[in-house]
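**Q** Sequence and predicted model, in that order:
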Amino acid sequence: MGDPRWSVEDHMRGKPAGSLELYRSFVELLDRCGPYELSPSKTTITFKGARRGFAGARPTATGLRCYLDLQRIVRDPRISSVSPYTTSLFVHHVTVTRPDQLDEEFAGWLGEAYAVGQGAHLAR
């Protein structure tokens, strides 16, 4: 899946150890939710559920840039922007720069996004 010219390893190459650790922590939180597929592209590593992509992440020089597709708008200092994707989905762009920002509240958002990947947004 994804762009065959890009891999997860391409996104890791040359990134600081702290950024790579944030990515690994993100994936560990996501692993708690259930199975998913990876779809790396030039811009991000997308995580896909049974129905659709629901989150993405990529290590940067200063931390981790993520997005989460949620069925509601969440306001938090970690969230740099929220945009409507459909009438029932909102894309949240998140910047993580410290391990403590990947807390249980963030894990809850990941769980909500994972449910979207499984089709929860279609039950309305």
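**A** Okay, I see it. This one's a predicted model, so the numbers in the text were calculated from it and none came from an experiment.
**Q** only C-alpha atoms for contact and neighbour calcs from this point on.
**A** OK.
**Q** what distance separates the start and the end of stretch 23-40?
**A** In stretch 23-40, first residue to last residue: 14 Å (Cα to Cα, to the nearest Å).
**Q** Other residues contacting it?
**A** Applying Cα atoms under 8 Å, 6 or more residues apart in numbering, the set of residues contacting stretch 23-40 from outside is 1-3, 6-8, 45-50, 57-59, 64, 99, 102, 107, 110-111, 114.
**Q** how about 6 Å then?
**A** Contact partners of stretch 23-40, identified using Cα atoms under 6 Å, 6 or more residues apart in numbering, comprise M1, G2, W6, S7, I45, T46, F47, K48, G49, A107, G111.
**Q** The residue nearest to the first one when sequence neighbours are not counted: neighbour count?
**A** Across the structure, with Cα to Cα, 6 or more residues apart in numbering as the measure, the residue nearest M1 apart from its sequence neighbours is S39 (5.1 Å). Applying the criterion other Cα atoms under 10 Å, we find 19 residues in the vicinity of S39.
**Q** and here's the other structure:
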Amino acid sequence: MSFQAYLDNIKAKTGKTPEDFRAEAKAKGLTQYGELMSWLKTEYGLGHGHANAIAQLIIHNAADKLAKVEEATGLTADDYRALAEQKGIAGYDDLMTWLKGEYKLNPGQANTIAQLILYSGEGTAPAAGKAAQVDPHFAGKKAGWRATYDALVAAAGQFGDDVALAPTRSYISLTRRGKKFAILDPATAERFDVGLKLKGVAPDGRLEAAGSWNNMVTHRVRLGSPEAADEELVGWLRQAYEASV
């Protein structure tokens, strides 16, 4: 779905254009992301993806940034989305690195493109993760970990409606508003790795330092059986989620 088609869906649902939302937000004195999201969801019944798109347009003047990016690179937001899908780049951090490195976008431009890639697709809830990208992780002998993965995703989905999946070829990220807070990786038939972004938390017991395993997270928990995906692990996932604001 193109970004314009996404905006058309919002207009069909609410009868309002981005300019209408911007004018109304200004009249109400709404300028912060959190209050804009709450207003858009409560008053207009928008889902997280739709609300995020409008909030980005209001706060970051995304329309002007997109025009400047297209002028400088010749690529639209939809072009970047297609390229990201081809390359298997899905998480916020990975998108930012790619956009700034390969296309020399400044942080504001890269953030706008990354947010639109992440939240103008088919859905943002964990269940909306693309099966074609998730299923290969559980092929063959790793199939035994699928129930564990599903249970962890379901638990994370209870944290808030801003939790989304970002599958890549290497692992599946859990993100909040586009920011990665955890990694789910069925590494082998005998081990399932969970990466957690918990800055400032000392490693303790099975909550190991991630070290060189993955520099996108700070800690790793190695599961040797489905039973190891317990309440303690879900608690760490929640802690990482809450710290990702």
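**A** Received it, and whenever you're ready, just let me know what you need. Since we're looking at a predicted model, the values are computed, not measured.
**Q** Could you verify that the residue nearest to M1 of the first structure is part of a strand?
**A** Yes: secondary structure assignment places S39 of the first structure in a strand (DSSP: H, G, I helix; E, B strand; the rest coil).
**Q** what lines up against it once you look at the second structure?
**A** Counting by TM-score structural alignment, S39 of the first structure corresponds to A166 in the second structure.
**Q** Skipping its backbone neighbours, what lies nearest the spatially most central residue of the second structure in space?
**A** Central residue of the second structure (Cα atoms, centre = their mean): G178, 3.3 Å from the mean position. Sequence neighbours aside, Y92 is the residue nearest to G178 of the second structure in space, at 5.1 Å (criterion: Cα to Cα, 6+ apart).
**Q** How much space separates that neighbour from H50 of the second structure?
**A** In terms of Cα to Cα, Y92 of the second structure sits 18 Å off from H50 of the second structure.
**Q** residues in the first structure aligned with the longest strand along the second structure?
**A** In the second structure, taking DSSP state E as the definition, the longest strand is strand 179-185. The aligned range for strand 179-185 of the second structure in the first structure is 52-58, by TM-score structural alignment.
**Q** List the buried residues for the matching stretch?
**A** R52, G53, F54, A55, G56, A57, R58 (16 or more other Cα atoms under 10 Å).
**Q** cool, stretch 152-168 of the second structure as well?
**A** 152-153, 155-157, 161-168.
**Q** Please, where are all the helices along the second structure?
**A** Per DSSP state H, the second structure carries helices over the ranges 3-14, 18-28, 33-44, 48-59, 62-73, 77-87, 92-103, 107-119, 131-134, 146-157, 231-242.
**Q** Now check G205 of the second structure against the first structure: what is it aligned to?
**A** By TM-score structural alignment, G205 of the second structure lines up with D76.
**Q** and its match, how far is that from R32 of the first structure?
**A** Relative to R32 of the first structure, and taking Cα to Cα, D76 of the first structure is found at 22 Å.
**Q** ok, now I73 of the first structure?
**A** Counting by Cα to Cα, the gap from I73 of the first structure to R32 of the first structure is 23 Å.
**Q** just to revisit the earlier point, count of residues packed around the residue nearest to G178 of the second structure?
**A** For Y92 of the second structure, the count of nearby residues is 23 (other Cα under 10 Å).
**Q** All set now, cheers.
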